[in-house]
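>>> Just a sequence and a predicted model for now, questions to come.
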Amino acid sequence: MESDRLLEMELMHRWSTRTYTGLYSMPADTPYFQTTIPHAALRRSYVMNSILAAAAVDLAVSAVEGPQAEKYYYMALKYGTQASAGFRTELENINEENLHILYHISALLAVWNYTMAGRHGSTLDRMHVIFDMFFGAATIAWTNPKWLTSVPSSSRDAIYLKPLTMDVVDANTLTALGYLATVSRQIHVRPIRTPIAMFNLEFETEGPLLASEAYRIPIAQLRYSFAEDAVDRIKGYVMSLITVGGPEFVAAVKAHEPMALFMLMYFGVLVNRSSSQETRWWLGTAGRDIVSEISDILENSPIARIPEGRLGMSWTREQVGLPPLADVGLGQSFCSLTEIESLFLT
């Protein structure tokens, strides 16, 4: 139909001028998403449907509400459903030619899923979808990293960047990151066993472990994410926490393990900063919402009864425009280390 053809032209234009920027990290991504991916879409229907689905949900979000928004949401659901089916079929045959496409389309479908789910549920629940699918994208990349980095994109260019030092981070933020480290050395975490839904895999941590040991790598990655944010050379770098943290961290977040959620409040600060950029059209108020929702969950947890935990929670709240936590009342007291361990492990 002529109307369908015109709509698809509108969606392709939206993709090439704005939608693709939702995944932009470095300059090499512009020609990749504007040229390489559209060329791949001419030969692979799941790629074309993914592009159209993402562009439609981008337009739906921009329209906010009303008949126009509903039209775009309908088209986003239609194309997204078709894209997901084709994507899963293509996953059965990962090779040198399609790995980079599958990797980036996996991330794109994560954005589509997150944005579509925005009409229902909490932001934290929707983040579980992002965590599952971004970890899924990493699993695709691990099939053969050389195949991924052989194609011009940020995935290739990022590996040649010189690592930053924490000297680029301001003193206030370094102090706040210190709270994170201090809390991690005071509590233990229980074993977590939760499936990674997209790949039907299960992982279990060895425990109980001191949080500083269990989350040593994701804490380091979260700290480094603030350095990258300070110089703004890789946009959206904080999302690397998902893949670097690994399946155990993803499982802990989904299980609402308190230390993992405390870390996610810092993650929310960086997400909030990313959402201020027009390119991250799909994030909306996600960063602020993450901090607010987790703050409510942790308010009565042992973390809020550790001085540095409460200071860290207040700092993240202030960073996203929320008031700090109220001071601990006279009827409350902070936990001793023994009390903290018993609260977390019972």
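Cool, got the structure.
>>> From here on, just use CA atoms for contacts and neighbour counts.
Will do.
>>> Packing partners of the helix or strand harbouring Glu248?
Secondary structure here is read from DSSP states H and E; on that basis Glu248 sits in helix 240-254. Taking 3 or more C-alpha pairs under 8 Å, 6 or more residues apart in numbering; DSSP states H and E as contact, the helices and strands that helix 240-254 lies on are helix 123-143, strand 193-196, strand 201-204, helix 216-231, helix 258-275.
>>> Put together a markdown table for those, with mean neighbour count on each row.
Compiled in a markdown table, the helices and strands packed on helix 240-254 are given as follows (neighbours: other C-alpha atoms under 10 Å):
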| stretch | mean neighbour count |
| --- | --- |
| helix 123-143 | 20 |
| strand 193-196 | 18 |
| strand 201-204 | 14 |
| helix 216-231 | 20 |
| helix 258-275 | 23 |
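>>> Would you convert these into TSV that also reports distance to Tyr79?
Conversion of those to TSV gives the following (distance: least, C-alpha to C-alpha, whole Å):
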stretch	distance to Tyr79
helix 123-143	18
strand 193-196	25
strand 201-204	28
helix 216-231	34
helix 258-275	25
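>>> Looking at the ones you listed, which is nearest to Gly312?
For the helices and strands packed on helix 240-254, distance to Gly312 was read as C-alpha to C-alpha. The smallest value, 8.3 Å, belongs to helix 258-275.
>>> And that closest one, how far out from the chain middle?
Here the centre of helix 258-275 is set off from its chain's centre by 10 Å, with C-alpha atoms, centre = their mean, to the nearest Å.
>>> what's the angle between it and helix 216-231?
Between helix 258-275 and helix 216-231, the angle formed by their directions is 20 degrees, by axes from the mean of the first three to the mean of the last three C-alpha atoms, to 10 degrees.
>>> Helix 258-275 versus helix 240-254: what angle between them?
For helix 258-275 against helix 240-254, the angle by the same axes, to 10 degrees is 140 degrees.
>>> tell me which residues of whichever helix or strand comes after helix 258-275 are tucked away?
Sequence-wise, the next helix or strand downstream of helix 258-275 (DSSP H and E) is helix 286-298. Counting neighbours by 16 or more other C-alpha atoms under 10 Å, one finds that the buried residues in helix 286-298 are 286-292, 294-295, 298.
>>> quick one, strands of the stretch 51-200 of the chain?
Secondary structure of the stretch 51-200 of the chain (DSSP state E, counting those that start in this stretch): strands at 188-189, 193-196.
>>> Comparison target, given below:
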Amino acid sequence: MPVKKRISHAKSRSGCSNCKKRHVKCDEQGPPCANCIARESSTTCHFPSRRPATFSRTTAIIQRPSHSSSSSSNPSPTPPSHPSAPSSALVPTLPLHLDTPLPLTPTTRLLELELLHRWTTTTYRSFTSLPEDIPNMTLTFPRLGLRYPFLLHGLFALAALESSLTCAPADSARYLRAGMAYYDAASRSFRGYLPSLDGAGGDLQYSLYMFSALAMALYVGVPLCSRAVGVVGGEAGYGDEDVLEMVAQIFNLQVGMVELAACNARGLWSSEYGPALVRAEEIVKTPLPGGLGEDTEEALARMKRVVEAASGEEEGMYMQAWGGLKFCFTEEKRDLVRSLCIAWPTLAGKPFMQAFRNGDEVALWMLMHWGVLVHRMGRRAWWAMGLGKRLVTELSEKMMLSTIPEADMSEWWEGIAWARRHVGLDGMPSEPIISLAELTLAPSMLNLTSEEELPPEWGYTRDSLLNGSLLAP
């Protein structure tokens, strides 16, 4: 009797472990795959049969073996074989390490093309302070990204996070997951390229410096997008993060940027970023016509009286921070070098940074005023949405309970009321943060029917979308 021939079939031999257990066909597009998403088992979706060499372009770039210096076949410079121990101020990390980068598939290639297009047409705007920045953001960044993987993956990450806020709700989690994967890959690649601070120069120094700025936006943006998409804690690795801890990390990143710039300041000024630096210096040296306005002048005068009331060695530290805040309010009013307030930590100085970390209440009260500037920055930088308001909310409540001598001054309480008023607390209307016209994928959200509701974590409603503005949560 002839042996029955085995019938061929299309069974997947490289699916995820969950699909193998269920004996169902896996689409192999994860993790997580479509079946695991449908069965709400995304967190246990793994691909044991997938070898690291086939994971993604990310893994290929990071693990690429180094070549001899005489080789001309490698277009990308390899990381130094023995880099110095990276400073924590220069290397932001995800709370959850991702061991499974995006697979290198036609879908991933299309995603990267989409994200690069989004960066050069939309996302770069939230990262631009001057018109002179535009060629750097749209041309130089992508070009250098072809040589330095951390920069390219950083661009992909921020573009993906922005997409998660503006795409159709069904696609939000996919963009968020992609953004986190690219952020994780960029951060690990950045460590490999980080040289000794006195050895960087040219394009590498410029790329490291600009990625540090990108990392700050990513560090703030991932929790924002996680809350907006509804992925809080658990899979995303984020819970209700401490806003003061987040601000402390922003301060660390600013210190890291200064260290990178200082390792070869002349080289940075002569780089393609030089024209923007020259223009910014020209602007800030020009007197502000018309002054700051009565409301801001009074707020700064109140702050100065509180600072002058502080006794001991701390007064000089407070005055330096006060001078930095005045400078930031001046440039915010001038509105020619946008988002300059994010540099206040370096103007305030390291002693002030340490004071606020140690719980110095005068320093925290001053930090509350900076929160107003960060809140206003959210009008143009979507990744800063809500951060300033959260900072003012937490600090103002703490300052109301303060028992230090300065808390008995009327200026102390007037400062608290001023900060809360300017971020929309105490019944005051919140200011518009960012226009949907700035985010080109947003129209897909306008297809929602009137009965469909957006998640409350988003902090805005369908009506506010139709009115063309996102409101701070």
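Sure, I can see it. Model, not experiment: these values are computed from the prediction.
>>> Provide the contact partners of stretch 160-176 of the first structure at residue level.
For stretch 160-176 of the first structure, the surrounding residues in contact (C-alpha atoms under 8 Å, 6 or more residues apart in numbering) are 224, 226-228, 230-231, 311-312, 315.
>>> Pick out the most distant pair among these.
Using C-alpha to C-alpha, the two most remote members of these are Val231 and Leu311, lying 25.4 Å apart.
>>> show me the contacts for Ala343 of the second structure.
The neighbours of Ala343 of the second structure, taking C-alpha under 8 Å, 6+ apart as the test, are Gln254.
>>> Sorry, wrong one. I was asking about Leu395 of the second structure.
Taking C-alpha under 8 Å, 6+ apart as the test, what Leu395 of the second structure contacts is 364-365, 368.
>>> now with 7 Å?
Leu395 of the second structure makes contact with 364, 368 under the criterion C-alpha atoms under 7 Å, 6 or more residues apart in numbering.
>>> what residue of the first structure matches up with it?
If you follow Leu395 of the second structure across to the first structure using TM-score structural alignment, you land on Ile294.
>>> Same check on Tyr206 of the second structure?
Using TM-score structural alignment, Tyr206 of the second structure lines up with His100 in the first structure.
>>> Burial check on its match, number of neighbours?
Residues contacting His100 of the first structure under the criterion other C-alpha atoms under 10 Å number 26.
>>> likewise Arg185 of the first structure?
Neighbourhood size, Arg185 of the first structure [other C-alpha under 10 Å]: 12.
>>> quick one: it and Glu213 touch, right?
No: the pair Arg185 of the first structure and Glu213 fails to qualify as a contact (C-alpha atoms under 7 Å) at a distance of 8.3 Å.
>>> just to revisit the earlier point, so where is the helix holding Glu248 of the first structure in the second structure?
When helix 240-254 of the first structure is aligned against the second structure using TM-score structural alignment, it corresponds to residues 343-357.
>>> and the gap between the nearest residue to Glu406 of the second structure once chain neighbours are set aside and Glu114 of the second structure?
Excluding the flanking residues, the one nearest Glu406 of the second structure by C-alpha to C-alpha, 6 or more residues apart in numbering is Val306, at 6.4 Å. To Glu114 of the second structure, Val306 of the second structure is 51 Å away according to C-alpha to C-alpha, to the nearest Å.
>>> Between these two, tell me which one has more neighbours.
More neighbours sit around Val306 than around the other of Val306 of the second structure and Glu114, counting by other C-alpha under 10 Å; the figures are 23 against 14.
>>> quick one: the more buried one from Gly324 of the second structure, how far?
Distance, Val306 of the second structure to Gly324 of the second structure, using C-alpha to C-alpha: 16 Å.
>>> likewise Ala310 of the second structure?
Where Gly324 of the second structure is concerned, Ala310 of the second structure sits at a distance of 18 Å (C-alpha to C-alpha).
>>> In the first structure, what sits opposite Arg421 of the second structure in the alignment?
For Arg421 of the second structure, the residue aligned by TM-score structural alignment is Glu318.
>>> actually Leu146 of the second structure, not the one I typed
Under the pairing rule here (TM-score structural alignment), the equivalent of Leu146 of the second structure within the first structure is Leu42.
>>> before we move on, what about Leu300 of the second structure?
Checking TM-score structural alignment: Leu300 of the second structure goes with Leu177.
>>> since we're on its match, how many residues are nearby?
Under the neighbour criterion other C-alpha under 10 Å, Leu177 of the first structure is assigned a count of 19.
>>> before we move on, what about Pro324 of the first structure?
Using other C-alpha under 10 Å as the criterion, Pro324 of the first structure is surrounded by 16 other residues.
>>> Leaving out sequence neighbours, find the closest residue to it.
Counting by C-alpha to C-alpha, 6+ apart, the residue nearest Pro324 of the first structure is Ser314, at 4.3 Å.
>>> Reduced to three states, what does the one you found come out as?
Reduced to three states with DSSP: H, G, I helix; E, B strand; the rest coil, the structure at Ser314 of the first structure is helix.
>>> how much space is there between it and Leu322 of the first structure?
Ser314 of the first structure sits at a distance of 9 Å from Leu322 of the first structure (criterion: C-alpha to C-alpha).
>>> Same check on Met1 of the first structure?
Applying C-alpha to C-alpha, one obtains 50 Å for the distance of Met1 of the first structure from Leu322 of the first structure.
>>> And for Phe131 of the first structure?
Computed as C-alpha to C-alpha, the Phe131 of the first structure to Leu322 of the first structure distance reads 25 Å.
>>> One more: Glu96 of the first structure?
47 Å.
>>> So Arg43 of the first structure lies in a strand, does it not?
No: going by three-state DSSP, the assignment for Arg43 of the first structure is coil, not a strand.
>>> Count the residues that sit near it.
In terms of burial, Arg43 of the first structure registers 10 neighbours under the definition other C-alpha under 10 Å.
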